[in-house]
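Enquirer: sequence and predicted structure are below.
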Amino acid sequence: MRFGFVKFVVDGSNQGFTAQQQEPGYLEFGREGMWVTPPEHLPNLFGAYHAAGFTAHAHCNGDAATELYLNTVENALEEHPRWNHRHTVTHSQLSTAAQYRRMAALGMCANIFSNHIWYYGDIHYERVFGPDRACRMNAAATALRHGVSISLHSDTPITPMDPLATASYAATRETQSGRILGEQERLSVAEALHAITIGGAYQLKMDQDVGSIEAGKFADFAILGSDPLEATPAGLRDVKVYGTVSGGRHFPARGV
């Protein structure tokens, strides 16, 4: 039997103007947002699971939400020290370089919403945050530079589930209008593929079982039409998926 992780929802969404932001807040509405989990309740809720040995993932879209979660984790670690906890900031969209340095020091991970660059990047650039903060959203390269283990996700059904596309968005950082949001935050193809495979498995404490093809691990993998490591960042979206193998059983893709 394996216990899963615990997830806390700390704030709302950036495009909904309900994520909790540090100054200067939203471009159009100033500092607005909502706490889904009130700040006064999070320490006790998180602390109980931390002390019991669970790994916690916290939905933090805004940098103020990330700051609250980092403070909560730091205080819990002082009271109940734990190594290898792998507590994770989920979405981590506005997390700053300073916050990634704290994550690394605290042994935390980040599950970054790279699809947001493609689907909402233009809106954030023009209306929600302005150019400066939009170009440092979902700062996967900064996280890696500071030693934070990352994964990437689609937040389905908010955006479609397509891991190769998710890796592509993190590598290109291109919006639907063709704008590049923060070239310095691009991942290489290899880094993006690592994040969507072993990176996710590591955060779930399942990297001994899944996330890479190795002797002794589950026979769970995708069958692709070409080597994704040879694809361009944009070309990752065009790599054909012929099917999957799960538990040693083959499941062909629809239409193949």
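Expert: Sure thing, it's come through.
Enquirer: rest of the way, CA atoms for contacts and neighbours
Expert: OK.
Enquirer: report how many residues lie close to residue 83.
Expert: Counted with other C-alpha atoms under 10 Å, residues neighbouring residue 83 total 8.
Enquirer: and it, that's in a helix?
Expert: No. Inclusion of residue 83 in a helix is not indicated when DSSP: H, G, I helix; E, B strand; the rest coil is applied; the result is coil.
Enquirer: which residues does it contact?
Expert: Applying C-alpha atoms under 8 Å, 6 or more residues apart in numbering, we find residue 83 in contact with residue 107.
Enquirer: quick one: it from residue 106, how far?
Expert: Residue 83 is 9 Å from residue 106, where distance means C-alpha to C-alpha, to the nearest Å.
Enquirer: hey, where'd the strands end up in the stretch 151-256 of the chain?
Expert: Along the stretch 151-256 of the chain, the segments classed as strands by DSSP state E, counting those that start in this stretch run 221-224, 241-246, 249-252.
Enquirer: in addition, the following structure is provided for comparison:
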Amino acid sequence: MKDFHDGSIQGYTGYLSHPYHTPHDDDADYAGYPRSSREALVTRAIAAQKAGVQMFIHANGDQAISDVLYAYRKAQEAHPRTDARNVVIHSQMTREDQLDEMKELSVVPSFFELHTYYWGDRHRDIFLGPERGTRISPVKSALNRGIPFTLHADTPVVPMDPMLMLWAAVNRVSTSGAVIGAEQRVPVLDALRGITINAAHQNFEEKERGSIEAGKFADLVVLSGDPVSVDPMKIKDIQVLETIVEGETVYKTGR
């Protein structure tokens, strides 16, 4: 079940625990807003949990994430499931204490890591300020806790470009060339897991997809270079030469 609890930071509709860095409409106290009350969110989460449905709830601001984690906790208390794998989609402003709570609840943070590339400069300078703005999409903090995070592009908000997604998680470089939070960079293999085996795990498909091994679908790509060994800044330039889905070639370049 997909649900929404706030909007976007760049749209001034992300729900924060503290006001935006640059006031919206000259309101120094403005911190965004939720789509519904916390109580209404809890009611929907409990109903989904009771029905055995996995939840994917959109939350960008840290206050929205706080409400979502509260709802997931209440849903688990009402109808415990040992392996719910509920997801916080975007998880952009996740704080360290919230990552601890995600691990405790076995919640999956799915990071829209390309925020660092497309909006990193403006988040730092306009919407969030340097302290919060350089800590968006805290993938390394999730990795340090052993949380099986995933990465996504939120297409059509930005183009579906897996190599750019990988590049962004490894380098955290904005469109201006600035580094947005170097301490949140992750190694290439860990970023790859975020769009392969961890993504399969998130969707309860880890026995069929996500890695190349006997007994799984032959889902793979042939690349023009090795992302693990090339200069990290060149990862985004690697081309997909062939795409194979369930053993069948569905795309191939003329090269």
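Expert: Perfect, I can see it now. Nothing here was measured: the structure is a model prediction, and the numbers come from that model.
Enquirer: could I get the strands of the stretch 151-256 of the first structure as JSON lines with distance to residue 48 of the first structure and mean neighbour count?
Expert: Putting the strands of the stretch 151-256 of the first structure into JSON lines (distance: least, C-alpha to C-alpha, whole Å; neighbours: other C-alpha atoms under 10 Å) gives the following:
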{"stretch": "strand 221-224", "distance to residue 48 of the first structure": "36", "mean neighbour count": "16"}
{"stretch": "strand 241-246", "distance to residue 48 of the first structure": "35", "mean neighbour count": "16"}
{"stretch": "strand 249-252", "distance to residue 48 of the first structure": "40", "mean neighbour count": "13"}
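Enquirer: pipe those strands into JSON lines and attach distance to residue 230 of the first structure per row.
Expert: Listed next are the strands of the stretch 151-256 of the first structure as JSON lines, based on distance: least, C-alpha to C-alpha, whole Å:
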{"stretch": "strand 221-224", "distance to residue 230 of the first structure": "12"}
{"stretch": "strand 241-246", "distance to residue 230 of the first structure": "15"}
{"stretch": "strand 249-252", "distance to residue 230 of the first structure": "23"}
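Enquirer: residues near residue 60 of the second structure, how many?
Expert: By the criterion of other C-alpha under 10 Å, residue 60 of the second structure has 29 neighbours.
Enquirer: oh sorry, the question was meant for residue 227 of the first structure
Expert: The burial count for residue 227 of the first structure: 10, using other C-alpha under 10 Å.
Enquirer: need the helices for the first structure, in chain order.
Expert: Here the first structure has its helices, by DSSP state H, at 42-51, 63-79, 97-106, 115-123, 131-134, 140-145, 163-172, 189-194, 200-203.
Enquirer: what helices or strands is the last one leaning on?
Expert: In other words, helix 200-203 of the first structure. Of the remaining helices and strands, those touching helix 200-203 of the first structure by 3 or more C-alpha pairs under 8 Å, 6 or more residues apart in numbering; DSSP states H and E are strand 149-152.
Enquirer: and the strand it packs on, what's buried?
Expert: For strand 149-152 of the first structure, the neighbour count (16 or more other C-alpha atoms under 10 Å) marks 149-152 as buried.
Enquirer: just stretch 77-89 of the second structure next, same as before
Expert: So, applying 16+ other C-alpha under 10 Å, buried residues of stretch 77-89 of the second structure: 84-89.
Enquirer: so which of those residues comes closest to residue 229 of the second structure?
Expert: Checking the buried residues of stretch 77-89 of the second structure against residue 229 of the second structure with C-alpha to C-alpha, the nearest one is residue 89 at 30.3 Å.
Enquirer: surely the closest one and residue 64 touch.
Expert: No. Under the criterion of C-alpha atoms under 8 Å, residue 89 of the second structure makes no contact with residue 64, lying 11.1 Å away.
Enquirer: measure the residue nearest to residue 216 of the second structure when sequence neighbours are not counted to residue 164 of the second structure for me?
Expert: Nearest residue to residue 216 of the second structure in three dimensions, chain neighbours excluded: residue 208, at 4.5 Å (C-alpha to C-alpha, 6 or more residues apart in numbering). Distance from residue 208 of the second structure to residue 164 of the second structure, counting by C-alpha to C-alpha: 25 Å.
Enquirer: between the two, who's got more neighbours?
Expert: Applying other C-alpha under 10 Å to residue 208 of the second structure and residue 164 shows that residue 164 carries more neighbours, namely 20 against 17.
Enquirer: what's that one in contact with, if anything?
Expert: Going by C-alpha under 8 Å, 6+ apart, residue 164 of the second structure touches 114, 235-236.
Enquirer: among the helices of the first structure, which comes closest to residue 23 of the first structure?
Expert: Comparing the helices of the first structure by C-alpha to C-alpha, helix 63-79 comes nearest, at 8.7 Å.
Enquirer: average distance between the closest one and the second structure?
Expert: Compared with the second structure after fitting, helix 63-79 of the first structure has a mean deviation of 0.7 Å; criterion: mean C-alpha distance after the TM-score superposition for the first structure.
Enquirer: buried residues in that helix?
Expert: So for helix 63-79 of the first structure, counting by 16+ other C-alpha under 10 Å, buried means 63-70, 72-74, 76-77.
Enquirer: what inclination does that helix have with respect to helix 42-51?
Expert: On the basis of axes from the mean of the first three to the mean of the last three C-alpha atoms, to 10 degrees, helix 63-79 of the first structure is oriented at 50 degrees to helix 42-51.
Enquirer: now do helix 63-79 of the first structure: everything it contacts.
Expert: Helix 63-79 of the first structure is contacted from outside by 10-11, 19-22, 39, 42-43, 46-47, 50-51, 58, 60, 87, 89, 92-96, 99, 102-103, 106, using C-alpha under 8 Å, 6+ apart.
Enquirer: drop anything exposed from those.
Expert: 10-11, 19-22, 42-43, 46-47, 50, 58, 60, 87, 89, 92-96, 99, 102-103, 106.
Enquirer: go ahead and flag the most central residue of the second structure.
Expert: Closest residue to the average C-alpha location of the second structure: residue 111 at 1.1 Å, with C-alpha atoms, centre = their mean.
Enquirer: wait, that residue touches residue 92, no?
Expert: Yes. Using C-alpha under 8 Å, residue 111 of the second structure is in contact with residue 92, at 6.5 Å.
Enquirer: mind listing the shared neighbours of the two?
Expert: By the contact definition C-alpha under 8 Å, 6+ apart, residue 111 of the second structure and residue 92 are jointly contacted by residue 137.
Enquirer: contacting residues for residue 13 of the first structure?
Expert: Going by C-alpha under 8 Å, 6+ apart, residue 13 of the first structure touches 19, 61-62.
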